[in-house]
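Chemist: requesting a structural model of the entry that follows:
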Amino acid sequence: MQSSSQPLLTAPPLSNRYSFPATANLSSFLRRRPKPLSSSSSSSSLTPTRSTMSSATNTSSSSSTTAAAATAQTLLEFMSSNGSRDDLAVLVAHLQYACKRIACAVASPFFGSSAVRNAAGTGRPSSGSGRDDPKPLDLVSNDIILSSLRSSGKVAVLASEEDEVPVWMTDHGPFVVVTDPLDGSRNIDASIPTGTIFGIYNRLAELDHLPVEEKAQLNSLQSGTSLVAAAYVLYSSATIMCISFGSGTHAFTLDHSTGEFVLTHPCIQIPPRGQIYSVNDARYFDWPDGLRRYIDTVRQGKGQLPKKYSARYICSLVADFHRTLIYGGVVMNPRDHLRLVYEANPLSYLVEHAGGRGSDGKTRILSIQPVKLHQRLPLFMGSLEDMHELESYDNIQQKVNPGYEV
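Modeler: So this is what the prediction gives:
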């Protein structure tokens, strides 16, 4: 049996394109924007001699790509043009840096099942989740975020799904961050998409007189209506950060030629309806009558939209949510399985600012006051008209929990 003192696996180093500037304000970050890599010189050695006749086309395409990379608006430029506070921009800069490191770790060959076995016995406590009990990559992601946010100097409290209690970082940080560092980590071996989820709140200055443990806990238990910003990062065929600062929901894709997140999906609007539902319907016979009737109705094309709905289910919350946000429909887990603080609140904030709705089946998610850090609840999110139709079936929350993991 391996010693509990065995070091955790560490994330692979970033290239210089992803290096983090030691700066303290937004204008400093913007001045350091890297130039895009030119692909013309590196691609020439890979081009067969027979294809020289198409070299002009290839050069034109390469030039267009480079030009697009040079003119695309980065996340920090977007924040600057929209009048974001400097301290929030610095925090987001550190968050995006952390997510670039996590993206490298997720794509690394050193975090598969053999790495999990080799890292067994690390002694890290479980957060109480069966599905997401800490694994090495969860812990590495958590440590990356902790380190990056601590160095920002802008975070008073970090509450993570991987930790039992929140971490108090500094008395002077203006923000509170809640996070699920790596949702869906059990999918790593199958190369199925994973994601990171964030919520950002203002520190409650009126609690500053309380003991550290108490004020850290209370700062982390703010309702979703108090969110300053929320985001998720999807690690898939592309690395995408979808973020809202309270005025629209916008997606930025990581451009590997510059190491920057660039705006690719401004002002996302979820369709009012979609023909997709996302749920593990292998659990159909454990569902309440209302949910079964809804699913039976829409997949037969007998709902308010007279078209047959299709099922799409990845079993990765961020991936299922991202698809729903782009194409419409509903994504759900009808039993009390997902965490209000770390998952439901940030994602509901994003879908609401894209014109959709997040609910526990009865109540708007953002209106629910958390009472525990790891509080769980049913979660239904998606297109506004689809959500209203779903909730009209009334009995859609699964009360029986047979104990399965997903």
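
Chemist: when you work out contacts or count neighbours from here on, use the C-alpha atoms and nothing else.
Modeler: Noted.

Chemist: near residue 369, how many other residues are there?
Modeler: One way to gauge burial is a neighbour count; for residue 369, by other CA atoms under 10 Å, it gives 14.

Chemist: for residue 192, same thing?
Modeler: Each residue near residue 192 was counted by other CA under 10 Å, and the total is 17.

Chemist: where does it land in three-state SS?
Modeler: Per DSSP: H, G, I helix; E, B strand; the rest coil, the secondary structure class of residue 192 is coil.

Chemist: surely it meets residue 236?
Modeler: Yes: assessed by CA atoms under 8 Å, residue 192 is found in contact with residue 236 at 7.4 Å.

Chemist: the protein: strands as residue ranges?
Modeler: Taking DSSP state E as the criterion, the chain carries its strands at 155-160, 167-168, 175-183, 194-202, 227-235, 239-244, 249-255, 260-265, 276-278, 310-311, 330-339, 357-359, 376-382.

Chemist: dump those strands to a markdown table, plus distance to residue 80 and mean neighbour count.
Modeler: Shown next, in a markdown table, are the strands of the chain (distance: least, CA to CA, whole Å; neighbours: other CA atoms under 10 Å):
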| stretch | distance to residue 80 | mean neighbour count |
| --- | --- | --- |
| strand 155-160 | 20 | 26 |
| strand 167-168 | 29 | 19 |
| strand 175-183 | 19 | 25 |
| strand 194-202 | 18 | 24 |
| strand 227-235 | 15 | 24 |
| strand 239-244 | 14 | 24 |
| strand 249-255 | 15 | 21 |
| strand 260-265 | 13 | 20 |
| strand 276-278 | 36 | 24 |
| strand 310-311 | 40 | 16 |
| strand 330-339 | 32 | 22 |
| strand 357-359 | 29 | 26 |
| strand 376-382 | 30 | 26 |
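
Chemist: and the ones you listed as JSON lines, adding distance to residue 317?
Modeler: Compiled in JSON lines, the strands of the chain are given as follows (distance: least, CA to CA, whole Å):
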{"stretch": "strand 155-160", "distance to residue 317": "17"}
{"stretch": "strand 167-168", "distance to residue 317": "25"}
{"stretch": "strand 175-183", "distance to residue 317": "7"}
{"stretch": "strand 194-202", "distance to residue 317": "8"}
{"stretch": "strand 227-235", "distance to residue 317": "10"}
{"stretch": "strand 239-244", "distance to residue 317": "14"}
{"stretch": "strand 249-255", "distance to residue 317": "17"}
{"stretch": "strand 260-265", "distance to residue 317": "20"}
{"stretch": "strand 276-278", "distance to residue 317": "10"}
{"stretch": "strand 310-311", "distance to residue 317": "15"}
{"stretch": "strand 330-339", "distance to residue 317": "9"}
{"stretch": "strand 357-359", "distance to residue 317": "14"}
{"stretch": "strand 376-382", "distance to residue 317": "11"}
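
Chemist: compare with the first, here's sequence two:
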Amino acid sequence: MEQVNYNIITLTRFLTEEQSKHKEATGDFTLLFHALQFSFKSIAYYIRRATLINLTGLAGSSNTTGDDQKKLDVISNDLFINAMRSSGKCALLVSEEEENVIYFKDATQARYAVACDPIDGSSNLDAGVSVGTIFAIHKLAEGSKGTPEDILKPGTELVAAGFTMYGASAQLVITMKGGTVNGFTLDNGVGEFILTHPDMRLPRKRAIYSVNEGNSLYWEDPVKEYFESLKQLQPESKKPYSARYIGSMVADAYRTLLYGGIFAYPADKKSPKGKLRILYECAPMAMVFENAGGQAVNSKMERMLEVVPETIHDKSGIFMGSYDEVEKVKSFHKK
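Modeler: Next comes the predicted model:
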């Protein structure tokens, strides 16, 4: 018989309690996040029903980075844009699916800028592989009505960040500046995100690595040497590392966050700057991993949160995961 839990902490309750801890809070951030929450729930709904209502396959267009757009990419992007516009709290939005910054000029009192990847890993959608949404929230400079400079900032300036993974269930992971990392699960029965993973912490180390080894031909020597070392018998365990690669950043990152290890998408000779976008993939993920006790660096071994994007779709390589595992990566680059 199902046990009834009477002390449920919903995302709505969680945000309200967090707001009450800050006397200067106006409630604007909470309202903005309610709009984000609606987007996540809507995307989760359409993904569940995609095969039944003919939402699988390509939309016949490509996005700013040249990726073919799925029908759900377009729908999710439109959901995000309309949710941010209707919230009245978002001055500008950067989306992977849009070439330029979207400004909401009617939101004259808005104090936030949002960057998002509406569906990360959408090439896996038709195969039923877990995909996700990644988001990052910046606060506008005092007196600003919304300019590109308000969002072309390092991740250290982020107010909040996180991601939603749409798999067997919809999992939402959020963190705020200087705060903990908390995981929520969408209860479809009541239509609410429920706190199921409070204060998430990465194990200090774990012998698991996640990387697309199909790119190894193009890797720089330190990267090759590092991953080759993981395939050897380790001094402590007398076993090699386990390889786990899904091919959807959100799914790989979520597993790494739960179990530890390292996720990598390094820059290489084919993509010297890297493949992942700084604003709405690397920076928000780095904030989550740092606040959970891990690390995130780029291919130059610079702290990912300190990297300043030059353009809204600027790219980077990334290594992120357990603290000691990232330290091991750094040691190979120091040689």
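
Chemist: tally up the residues packed near the aligned residue in the second structure for residue 191 of the first structure, please.
Modeler: Residue correspondence, TM-score structural alignment: residue 191 of the first structure in this structure matches residue 128 in the second structure. Other residues within reach of residue 128 of the second structure by the criterion other CA under 10 Å amount to 14.

Chemist: on that earlier part again, for residue 116 of the first structure, find the nearest of the strands of the first structure.
Modeler: Distance to residue 116 of the first structure, taken as CA to CA, is lowest for strand 175-183 among the strands of the first structure, at 14.9 Å.

Chemist: how far off centre is the closest one?
Modeler: 9 Å (CA atoms, centre = their mean, to the nearest Å).

Chemist: quick one, that strand and strand 330-339 angle?
Modeler: 110 degrees (axes from the mean of the first three to the mean of the last three CA atoms, to 10 degrees).

Chemist: who touches strand 175-183 of the first structure?
Modeler: With CA atoms under 8 Å, 6 or more residues apart in numbering as the test, strand 175-183 of the first structure has contacts from 132, 137-138, 141-142, 145, 154-162, 194-203, 219-220, 316-318, 341-343.

Chemist: average offset between that strand and the second structure?
Modeler: In the superposition with the second structure, the average deviation recorded for strand 175-183 of the first structure is 0.5 Å (mean CA distance after the TM-score superposition for the first structure).

Chemist: so how far is residue 168 of the first structure from the spatially most central residue of the first structure?
Modeler: Note on the first structure: the residue nearest the mean C-alpha position is residue 232, at 2.2 Å, using CA atoms, centre = their mean. The span separating residue 232 of the first structure from residue 168 of the first structure equals 23 Å under the rule CA to CA, to the nearest Å.

Chemist: same check, this time on residue 317 of the first structure
Modeler: 28 Å.

Chemist: again, but for residue 76 of the first structure
Modeler: When CA to CA is the yardstick, residue 76 of the first structure and residue 168 of the first structure sit 26 Å from each other.

Chemist: I'd say residue 253 of the first structure and residue 243 touch.
Modeler: No: because the distance of 11.3 Å does not satisfy CA under 8 Å, residue 253 of the first structure is recorded as not touching residue 243.

Chemist: read off where stretch 224-235 of the first structure ends up in the second structure.
Modeler: Taken onto the second structure by TM-score structural alignment, stretch 224-235 of the first structure occupies residues 155-166 there.

Chemist: now do that stretch: distance to the chain's middle.
Modeler: 6 Å.

Chemist: equivalent analysis for stretch 172-190 of the second structure, please.
Modeler: Chain-centre distance of stretch 172-190 of the second structure: 12 Å, with CA atoms, centre = their mean.

Chemist: start to end distance for that stretch?
Modeler: Length of stretch 172-190 of the second structure, first residue to last, CA to CA: 16 Å.

Chemist: and stretch 201-208 of the second structure, by the same measure?
Modeler: Counting by CA to CA, the length from the leading to the trailing residue of stretch 201-208 of the second structure is 16 Å.

Chemist: equivalent range in the first structure for it?
Modeler: Using TM-score structural alignment, stretch 201-208 of the second structure pairs with 269-276 in the first structure.

Chemist: contacts for that stretch?
Modeler: With CA under 8 Å, 6+ apart as the contact definition, stretch 269-276 of the first structure has outside contacts at 249, 307-312, 324-330, 351, 354-356, 382-386.

Chemist: repeat that with 6 Å
Modeler: Counting contacts by CA atoms under 6 Å, 6 or more residues apart in numbering, the residues outside stretch 269-276 of the first structure that touch it are 309-311, 325-326, 328-329, 354-355, 383-386.

Chemist: what is the burial count for residue 117 of the first structure?
Modeler: When neighbours are counted by other CA under 10 Å, residue 117 of the first structure registers 12.

Chemist: how about stretch 96-114 of the second structure: buried residues?
Modeler: Judged by neighbour count (16 or more other CA atoms under 10 Å), stretch 96-114 of the second structure contains these buried residues: 96-97, 102-104, 107, 110-114.

Chemist: now do stretch 269-283 of the first structure
Modeler: Buried residues in stretch 269-283 of the first structure, counting neighbours by 16+ other CA under 10 Å, are found at 269-280.

Chemist: got it, and stretch 358-375 of the first structure?
Modeler: Of the residues in stretch 358-375 of the first structure, those with enough neighbours to count as buried (16+ other CA under 10 Å) are 358-361, 364-366, 368, 370, 373-374.

Chemist: not counting its neighbours along the chain, what's nearest the residue mapped onto residue 230 of the second structure from the first structure?
Modeler: With TM-score structural alignment as the criterion, the equivalent of residue 230 of the second structure in the first structure is residue 298. The spatial neighbour of residue 298 of the first structure that comes closest, neighbours along the chain excluded (CA to CA, 6 or more residues apart in numbering), is residue 309 at 5.6 Å.
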